[in-house]
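Peer 1: Next come a sequence and a model predicted from it.
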Amino acid sequence: MGVPIESLLPYAIMMGMFAFSAGAVGQLKHMQNGGKAARRGLDAWDRVMMERDRRLTGFARGQTDKPQAPPGFELNNPWRVEGRFF
């Protein structure tokens, strides 16, 4: 006895939605990283360098070959200074 095709239609729709969602999320991550593959297993140094690149170029994965920092970068310090107890 065969399986009617109508009973498989909901499963095909669900699988199509899963495939579309996975593709959309992958494309969104690709776009957010400036067209590069997503980074995995980042350590503290990688995060610091990505934050520096973000402040320089506007993208966390962007890099520049300019020897001089853009105007205003000297005041854009990411370090937090503790308050002294006086």
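Peer 2: Everything's here; your move.
Peer 1: hey, let's count contacts and neighbours off CA atoms from now on
Peer 2: Fine.
Peer 1: Do a quick rundown of the helices in the chain.
Peer 2: 5-32, 44-57 (DSSP state H).
Peer 1: got the buried residues for the shortest one?
Peer 2: If you call a residue buried by 16 or more other Cα atoms under 10 Å, then helix 44-57 has these buried ones: 50-53, 55-56.
Peer 1: possible to save the residues you listed as CSV with distance to residue 5?
Peer 2: Shown next, in CSV, are those (distance: Cα to Cα, whole Å):
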residue, distance to residue 5
50, 51
51, 53
52, 56
53, 54
55, 55
56, 57
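Peer 1: Second structure for comparison follows:
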Amino acid sequence: MAVPFETLIPYGIILAMFGVTGAGMSKIKNMQNGGKRARRSVDQWDRQMMDRDRRITGFLRGQSDSPIAPPGFELNNPWRVEKRMS
């Protein structure tokens, strides 16, 4: 027995909405990463380097090839120093 095509319309709408949502999320992540693909499995070292890049360029995924640090970067230290007991 054949299935009327009207019963498949909601499934088509749901499938289209999943596609639109996936494409939109992909585009937003792409825009947030400065046009680069989203990072996966980011460990502590990657976070540290991405934070350094953000401090140098202003973008989380931006990189600079300038050998001279921008003004004020020499005082912008991300390292946390423990307080010594005297």
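Peer 2: Looks like it arrived, so ask away. Quick caveat, the model's predicted, so the values are computed rather than measured.
Peer 1: on that earlier part again, ok, of the buried residues of helix 44-57 of structure 1, which one's closest to residue 8 of structure 1?
Peer 2: Of all the buried residues of helix 44-57 of structure 1, residue 8 of structure 1 sits closest to residue 50, with 46.8 Å by Cα to Cα.
Peer 1: these two touch, right, the closest one and residue 60?
Peer 2: Yes - with contact taken as Cα atoms under 8 Å, residue 50 of structure 1 and residue 60 are classed as touching, separated by 5.0 Å.
Peer 1: Could you name every residue contacting both of these two?
Peer 2: Counting by Cα atoms under 8 Å, 6 or more residues apart in numbering, residue 50 of structure 1 and residue 60 have no common neighbour.
Peer 1: re earlier: with the buried residues of helix 44-57 of structure 1 in mind, which one is nearest to residue 16 of structure 1?
Peer 2: residue 50 (35.4 Å).
Peer 1: contacting residues around the closest one?
Peer 2: Neighbouring residues of residue 50 of structure 1 by Cα under 8 Å, 6+ apart: 60-61.
Peer 1: Relative to residue 57 of structure 1, how far out is it?
Peer 2: To residue 57 of structure 1, residue 50 of structure 1 is 10 Å away according to Cα to Cα, to the nearest Å.
Peer 1: same check, this time on residue 41 of structure 1
Peer 2: In terms of Cα to Cα, residue 41 of structure 1 sits 23 Å off from residue 57 of structure 1.
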